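**Q** For reference, the sequence and a predicted model appear below.
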Amino acid sequence: MATVLLVIHLMISAALVGVVLLQKSEGGALGIGGGGGGGGFLTGRGTANLLTRTTAALAAAFFLTSILLTLLARHTAPVGSMFDQGSSGAAPTTGPAVPGENTSKAPAGRGGILDKLQQRGNAPAVPQNQ
């Protein structure tokens, strides 16, 4: 349901952008279809009214699909805040470090770039010419 509504929303937004770009601007030749001079396919007062009504209808449909997507996301989201869940997923906390204690047994990382760089050991950072 959400995917279908999202696709409709994207099609409406693309059509809205296209219709707005077709309209004649107040400043002159900025519009695609009506800037230059006389005679053309989309000219006249009736076409301006049609584009204005089409823009209004697409804008209303855009707002409607936006509200529906928001309501749909609200109903499918888990209830409550992540702060209400407690510390069940958090890492266990330990006490402060004691001087002289062996700290070489650090927990293994997740395999990120920093862990790979630390595994290189004493290798030079820049290749050396021999």
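**A** Right, received. Where do you want to start?

**Q** alpha carbons only for contacts and neighbour counts from here, please
**A** Will do.

**Q** all helices in this protein, in order from the N-terminus.
**A** 2-22, 45-76, 113-119 (DSSP state H).

**Q** how about TSV for those, with distance to residue 128 and mean neighbour count added?
**A** As requested, the helices of the chain are exported to TSV (distance: least, Cα to Cα, whole Å; neighbours: other Cα atoms under 10 Å):
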stretch	distance to residue 128	mean neighbour count
helix 2-22	54	14
helix 45-76	56	14
helix 113-119	18	11
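
**Q** let's bring in a second one:
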Amino acid sequence: MENVVLIIHLLLALSLIGAVLLQRSEGGGLGMGGGGGAAAGRSAGTAMGKLTWILAIAFICTSMALTVIAARNAAGSSVLDRIVDSPAPSAAEEETPGLSGGSLLPPAADDDAPLLPTAE
């Protein structure tokens, strides 16, 4: 159920982006220019404006539905509960093979071994 609502939510988001980008520009940024704005009152609703409102309301509804679904799935559990309830690693698991003394440096070379291979 959650996946279906999530897919619808993503499709609504893409449709909403497309509907906003296809609308006619009203002028300058922040409502400046174009003769419109708060003083001009409400303009007649266009089909694209109504479609944008419908898509926005549907987007908000799917957002709330996803929140309710996620809250229902996580009811009674906490991330801290999962950390506390996990078993502690045993002594065999704590020791990493290949590391002597807990050092992250490579093992020391033997004094008898040559540092570079020699061609004899």
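**A** Thanks, I have the structure now. Note that this is a predicted model, so its numbers are computed, not measured.

**Q** TM value for the aligned chains?
**A** The TM-score (TM-score structural alignment, normalised by the length of structure 2) is 0.57; 89 aligned residues with a Cα RMSD of 3.6 Å.

**Q** rewinding a little: redo the helices of structure 1 as CSV? Include distance to residue 89 of structure 1.
**A** Output for the helices of structure 1, formatted as CSV (distance: least, Cα to Cα, whole Å):
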stretch, distance to residue 89 of structure 1
helix 2-22, 29
helix 45-76, 22
helix 113-119, 22
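
**Q** right, and those - which one's nearest residue 84 of structure 1?
**A** helix 45-76 (17.6 Å; Cα to Cα).

**Q** For residue 77 of structure 2, the count of nearby residues, please.
**A** A total of 9 residues lie near residue 77 of structure 2 under the criterion other Cα atoms under 10 Å.

**Q** and it, how far is that from residue 70 of structure 2?
**A** As judged by Cα to Cα, to the nearest Å, residue 77 of structure 2 and residue 70 of structure 2 stand 12 Å apart.

**Q** before we move on, the earlier item: can you tell which of the helices of structure 1 is closest to residue 91 of structure 1?
**A** Across these, residue 91 of structure 1 has its closest neighbour in helix 113-119 (18.5 Å, Cα to Cα).

**Q** Outside of the closest one itself, list whatever touches it.
**A** Helix 113-119 of structure 1 is contacted from outside by residue 109, using Cα atoms under 8 Å, 6 or more residues apart in numbering.

**Q** can you rerun that using 6 Å?
**A** Where contact means Cα atoms under 6 Å, 6 or more residues apart in numbering, no residue beyond helix 113-119 of structure 1 reaches it.

**Q** Mind telling me what residue 48 of structure 2 corresponds to in structure 1?
**A** Matched by TM-score structural alignment, residue 48 of structure 2 corresponds to residue 51 in structure 1.

**Q** what's the answer for residue 57 of structure 2, then?
**A** Residue 57 of structure 2 maps onto residue 60 in structure 1, with residues paired by TM-score structural alignment.

**Q** contacting residues around that match?
**A** Contact analysis of residue 60 of structure 1 by Cα under 6 Å, 6+ apart lists nothing.

**Q** Against residue 85 of structure 1, how distant is it?
**A** 39 Å.

**Q** what do you get for residue 119 of structure 1?
**A** Remark: distance between residue 119 of structure 1 and residue 85 of structure 1 (Cα to Cα) = 36 Å.

**Q** Also residue 107 of structure 1?
**A** For residue 107 of structure 1, the distance to residue 85 of structure 1 - Cα to Cα - is 25 Å.

**Q** same check, this time on residue 61 of structure 1
**A** 38 Å.

**Q** And for residue 75 of structure 1?
**A** Plainly put, residue 75 of structure 1 is 19 Å away from residue 85 of structure 1 if you go by Cα to Cα.
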